[in-house]
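Enquirer: Only the shape, not the letters, is given here:
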């Protein structure tokens, strides 16, 4: 997990939507992300799995009654898809598990995100919010012009 405060890279595509902090809102995040990725002609997986985990965490662990969470998707000119879910429980930061976990029905979401994403982390603020983000490299690093052409 990384802490990040740097400005995001130059976006080619950007999508953001507020959603209710409920399981229904988390499901809608998954559906909207899949549709947006299709419209950008970006492979659905593993991105929609990451969206599902981050949105579910926001609805379950980041929920504040009467407040929503925000889903953001950004594709940069460098060929990176950034998935970001912002909730209003800034005091509850996710942590890495250093020890093996006991078998359970839940609690594996961020382990899955860590395994699927090329990078992930948490960005604090603005108060009282936090954003959990994950990035996927859409194309292997090559010539910058090749990357821009592949994303058009």
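Expert: Everything's here; your move. The model shown is predicted, which means the values in this text are computed figures rather than measured ones.
Enquirer: Going by C-alpha atoms from here, please, whenever you check contacts or count neighbours.
Expert: Fine.
Enquirer: Quickly find the element holding the residue nearest to the spatial centre of the chain.
Expert: By CA atoms, centre = their mean, the chain has its centre lying nearest to residue 83, at 3.0 Å. Using DSSP states H and E, residue 83 sits within strand 80-87.
Enquirer: which residues sit against stretch 122-129?
Expert: 1-5, 86-91, 93-94, 130-133 (CA atoms under 8 Å, 6 or more residues apart in numbering).
Enquirer: Pull out the buried positions in that stretch.
Expert: If you call a residue buried by 16 or more other CA atoms under 10 Å, then stretch 122-129 has these buried ones: 122, 123, 124, 129.
Enquirer: from the chain's centre, how far out does it sit?
Expert: The chain centroid and the centroid of stretch 122-129 are separated by 15 Å under CA atoms, centre = their mean, to the nearest Å.
Enquirer: Second structure follows, compare the two:
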């Protein structure tokens, strides 16, 4: 499991076999719909059952990234974007929000006594790799690969 703060420009990304991108409202309902859509596309594209371990990992990773975009990365009246990509050897979830100045904090394995704050630890546990990419001054994309 790796974390990359910025995109590794030296390594060209694999061309997606399939890709879907949609915008969702920056609300809890939008985050829930994004999770459901990601799992639906994953099961459709891979043929794996909805209750398989990889589908559950996609659901958890998408739920965390989308809820973080709503909670920490949204501005009033701004949507977030979900992109799901089926690559030759993995499934990639990308969530783009409108707060590039708010980067995800480094994940530490120490227990947190707070009621929240463990989402990225879960992403790290269920994703093969994850990170954050800033391509312009208006948005950031947090991604994870399962």
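Expert: It's in. Model, not experiment: these values are computed from the prediction.
Enquirer: Can you tell me which of the buried residues of stretch 122-129 of the first structure comes closest to residue 69 of the first structure?
Expert: Comparing those against residue 69 of the first structure with CA to CA places residue 129 closest, at 9.4 Å.
Enquirer: Translate the closest one into the numbering of the second structure.
Expert: Matched to the second structure by TM-score structural alignment, residue 129 of the first structure sits across from residue 139.
Enquirer: how many neighbours does the residue nearest to its match when sequence neighbours are not counted have?
Expert: Leaving aside its sequence neighbours, residue 139 of the second structure sits nearest to residue 98 (CA to CA, 6 or more residues apart in numbering; 4.5 Å). Neighbour count of residue 98 of the second structure, defined by other CA atoms under 10 Å: 21.
Enquirer: And residue 98 of the second structure, what's its match in the first structure?
Expert: Counting by TM-score structural alignment, residue 98 of the second structure corresponds to residue 88 in the first structure.
Enquirer: isn't there a helix covering residue 136 of the first structure?
Expert: No - applying DSSP: H, G, I helix; E, B strand; the rest coil, one finds residue 136 of the first structure to be strand, outside a helix.
Enquirer: all helices of the first structure, in order?
Expert: Taking DSSP state H, the helices of the first structure run over residues 23-39, 47-60, 109-116, 144-150.
Enquirer: between the ones you listed, which gets nearest to residue 75 of the first structure?
Expert: helix 23-39 (9.8 Å).
Enquirer: tell me the average deviation of the closest one from the second structure after fitting.
Expert: Superposed on the second structure, helix 23-39 of the first structure shows a mean distance to its aligned partners of 0.9 Å (mean CA distance after the TM-score superposition for the first structure).
Enquirer: Could you report the distance from the residue in the second structure sticking out farthest from the centre to residue 67 of the second structure?
Expert: Here the centre of the second structure is the reference, and by CA atoms, centre = their mean the most remote residue is residue 113, at 24.5 Å. Distance, residue 113 of the second structure to residue 67 of the second structure, using CA to CA, to the nearest Å: 20 Å.
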